[in-house]
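>>> model the following, please.
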Amino acid sequence: MLGYILVAIFVFGLIFIGYSALNSININEN
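Model (predicted):
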């Protein structure tokens, strides 16, 4: 169960980082 929670947090972190990166690219283009 603990492993599943850690994986969920890890995936959420990757999505958050990717979303932030896309926002930074969009801001730089504008």
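>>> from here on, contacts and neighbour counts on C-alpha atoms
Fine.
>>> contact partners of stretch 8-23?
Around stretch 8-23, nothing counts as a contact under C-alpha atoms under 8 Å, 6 or more residues apart in numbering.
>>> that stretch: how far from the chain's middle?
Stretch 8-23 has its C-alpha centroid displaced from the chain centroid by 0 Å (C-alpha atoms, centre = their mean, to the nearest Å).
>>> now the second one, please; I'll put the structures next to each other:
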Amino acid sequence: FKAACEEFFRNPSKYQRELRSLLTNRFELIG
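This is a model prediction of the structure:
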């Protein structure tokens, strides 16, 4: 998990789209 965090901070633009879609999906499930 720590390695994933380090890679995320090293290259955030790569995961930004996936992270945003994941967050929206989670909020749709909650709401």
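>>> work out the TM-score between the chains.
Put the two chains on top of each other and the TM-score (TM-score structural alignment, normalised by the length of structure 1) is 0.56; 21 aligned residues with a C-alpha RMSD of 1.3 Å.
>>> tell me the centre residue of structure 2?
L19 (2.4 Å; C-alpha atoms, centre = their mean).
>>> now the aligned partner of that one in structure 1: which helix or strand?
In structure 1, L19 of structure 2 lines up with I9, judged by TM-score structural alignment. If you go by DSSP states H and E, I9 of structure 1 is part of helix 2-29.
>>> list the buried residues in that helix.
For helix 2-29 of structure 1, the neighbour count (16 or more other C-alpha atoms under 10 Å) marks no residue as buried.
>>> distance from that helix to the middle of the chain?
Using C-alpha atoms, centre = their mean, the offset of helix 2-29 of structure 1 from its chain centre is 0 Å.
>>> stretch 8-17 of structure 2 too?
With C-alpha atoms, centre = their mean, you get 8 Å for stretch 8-17 of structure 2.
>>> what do you get for stretch 21-30 of structure 1?
Worked out by C-alpha atoms, centre = their mean, stretch 21-30 of structure 1 lies 15 Å from the chain centre.
>>> with stretch 6-26 of structure 2 instead?
Centroid displacement of stretch 6-26 of structure 2 relative to its chain, using C-alpha atoms, centre = their mean, is 3 Å.
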